[in-house]
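S.K.: Test case, fold it:
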Amino acid sequence: MVMRLSTVILPVRRWSEGGREQWVRAEELGFHTAYTYDHLSWRVPFRDGPWFGAVPTLTAAAAATERVRLGTLVTSPNFRHPVTLTKDLLSLDDISDGRVTLGIGAGGTGFDATALGQEPWTPRERADRFGEFVPLIDRLLTEDSVSHRGIHYSADEARNIPGCVQRPRLPFAVAATGPRGMRIAARYGQSWVTTGDPKLFDSGTPEQSADAVRGQISRLGAACDEIGRDPGTVEKVLLTGFTPEGGRPMESLDAFVDFAGAYFALGIDEIVVHAPIPGTIFAADEKVFERIATEALGQLAERPA
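M.R.: Below you'll find the predicted structure:
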């Protein structure tokens, strides 16, 4: 199994005041992918501070870097429409010369859910929209012209020429834990994303979290089996910071290696860590963060299988 380490850079810095340097540094440190959140704003304390748009940020990052992959983690239907989102993704894939991954999920009930003036959708409504959102984006990114009349989304001869640099389209990383989302990940995802079981964050144990992720991977495998897909062709991604361990794995290189080794052993292929942000749940020592980026995979590779 190939182990990968990636990072999330929250879009909270002005480009001229350290924003650009973060993305360049992520490439220098050797991260596989540098992601950012796709929100209009996020939870406290970020709610009342700077927060920039994901697509413009990734476009600037594409121009400032050469090798590191770039992506959203994750985009959702909360304030996106498939037609306009696809045009942005097609352009970003071109500007980055094929280095973009679309992380995509059903969305939640946070600030994004009501920013356009709508009432928050129920879990069923979010799942219904997601079930239409992802297949339509798949078509829009692989067909020159698409017309669609759905319950939630429509397209009328929407054109996306010349198509993606990555063929047949840029990869999807589908965030899902429920049965409907797992089926979408199995059918459309090149990878699947989890943050663990949110019910365990406050009072669970690391062992319970590992068991929960093991169960999620098993359910993803069952969803793949239903459509005759090899589960091994869907890469498994863990976004850290939301399991019971919280930020403790970022306290030292050894702590991270122990944490990552446990999840790699479960079948996780890629672990994503947040770039440090002082005064938040993502606070961490910058030197430890850089040691993790440059040394953790080497130490993990030396461990007995």
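
S.K.: from here on, contacts and neighbour counts on C-alpha atoms
M.R.: Fine.

S.K.: pretty sure V165 belongs to a strand, no?
M.R.: No. Going by DSSP: H, G, I helix; E, B strand; the rest coil, the assignment for V165 is coil, not a strand.

S.K.: Leaving out chain neighbours, which residue sits closest to it?
M.R.: Spatially, and ignoring its direct neighbours in sequence, V165 is nearest to G98 (5.1 Å; Cα to Cα, 6 or more residues apart in numbering).

S.K.: Another sequence for comparison is provided below:
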Amino acid sequence: MSLRLSTVILPVRRWQEGGRGQWERAEELGFHTAYTYDHLSWRVPFRDGPWFGALPTLTAAATVTGRMRLGTLVTSPNFRHPVTLAKELLSLDDISEGRVTLGIGAGGSGFDATVLGRRAWTARERADRFAEFVPLLDRLLTEDAVTYEGTYYSADEARGIPGCVQRPRLPFAVAATGPRGLRLAARHGQAWVTTGDPRLSATGTPEQSRAALRGQLAGLGRACAEVGREVAEVDKVLLTGFTPEGAGLLESVDAFVDFAGRHAELGFTELVVHAPIPDSVFAADEAVFEKVATEAAAQLA
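M.R.: Okay, here's the model as predicted:
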């Protein structure tokens, strides 16, 4: 069994006051990828504290790391446009020498949905936009020039020269659980991302959570079959911390190895753990977090 371990570093620290060190340490610990959330602000307790931009943070991280991959979990149409996003991603892929993965999802109804002064889109409206956003972004990152007129997005001779370092473009990790999103993951994603079933996070059992994840994986398989693709070609990424185990999976290396092994058996190929943040839902023992990075990976191999 081979399972990659990655981390997500929330952009809550000034770069010169611990931010830089987190990214450098993540690479030292051997994480496969270090992601960050692509929000303008996020839930309590982060809403009224520091929160820095994802793409500038990843650009800075690219200059102080050399092996570890970097990415977003996740970028969404809530405040992004495919044309400008493509240009920034192309630049980041160049600066990082081809180490970027774009985690991308339909977005939610939180602060990002209203910060630009509009009403939050319904789930159906988010899905409609996402269905147009992803294919257009795919074209913008693979073609030299794109002209497109859609329902929600347009591009007029948008240039993508010289293209990504990674060919044909940087990989997409598509976050989705519903049929429409899973079809996008099957058609455009090099990876698929889930956090589990949110209805089970607070009151469900680990067994119920794994059953729900098994159902999501089956849905991905059906979506891949619809587009004539082998589901084995798609990496399966679980962003941890939102299943019934919560932060408990970082109580010890043994607890994490047990959790990881059970989810690897389901078919997941990458687990992402949050770097600890004191006095938050992501509070955890830093020493255990580091042991998970260094010792759990060896056990799982």
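
S.K.: ok so, going back, count residues in the vicinity of the residue nearest to V165 of the first structure, would you?
M.R.: 20 (other Cα atoms under 10 Å).

S.K.: Now name the helix or strand holding it.
M.R.: Counting by DSSP states H and E, no helix or strand carries G98 of the first structure.

S.K.: cool, and A158 of the second structure?
M.R.: Taking DSSP H and E as the definition, A158 of the second structure sits inside strand 154-159.

S.K.: now the helices for the second structure?
M.R.: Taking DSSP state H, the helices of the second structure run over residues 19-28, 54-64, 82-95, 123-140, 179-188, 206-226, 253-266, 286-291, 297-300.

S.K.: Tabulate those in JSON lines, adding columns for mean neighbour count and distance to L70 of the second structure.
M.R.: Shown next, in JSON lines, are the helices of the second structure (neighbours: other Cα atoms under 10 Å; distance: least, Cα to Cα, whole Å):
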{"stretch": "helix 19-28", "mean neighbour count": "18", "distance to L70 of the second structure": "10"}
{"stretch": "helix 54-64", "mean neighbour count": "18", "distance to L70 of the second structure": "7"}
{"stretch": "helix 82-95", "mean neighbour count": "20", "distance to L70 of the second structure": "9"}
{"stretch": "helix 123-140", "mean neighbour count": "18", "distance to L70 of the second structure": "19"}
{"stretch": "helix 179-188", "mean neighbour count": "21", "distance to L70 of the second structure": "19"}
{"stretch": "helix 206-226", "mean neighbour count": "18", "distance to L70 of the second structure": "24"}
{"stretch": "helix 253-266", "mean neighbour count": "17", "distance to L70 of the second structure": "22"}
{"stretch": "helix 286-291", "mean neighbour count": "17", "distance to L70 of the second structure": "19"}
{"stretch": "helix 297-300", "mean neighbour count": "15", "distance to L70 of the second structure": "19"}
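
S.K.: To P276 of the second structure, which of these lies closest?
M.R.: helix 286-291 (6.4 Å; Cα to Cα).

S.K.: just how off-centre is the closest one within its chain?
M.R.: Mean-position distance between helix 286-291 of the second structure and its chain equals 22 Å (Cα atoms, centre = their mean, to the nearest Å).

S.K.: What helices and strands are in contact with it?
M.R.: Helices and strands touching helix 286-291 of the second structure, by 3 or more Cα pairs under 8 Å, 6 or more residues apart in numbering; DSSP states H and E: there are none.
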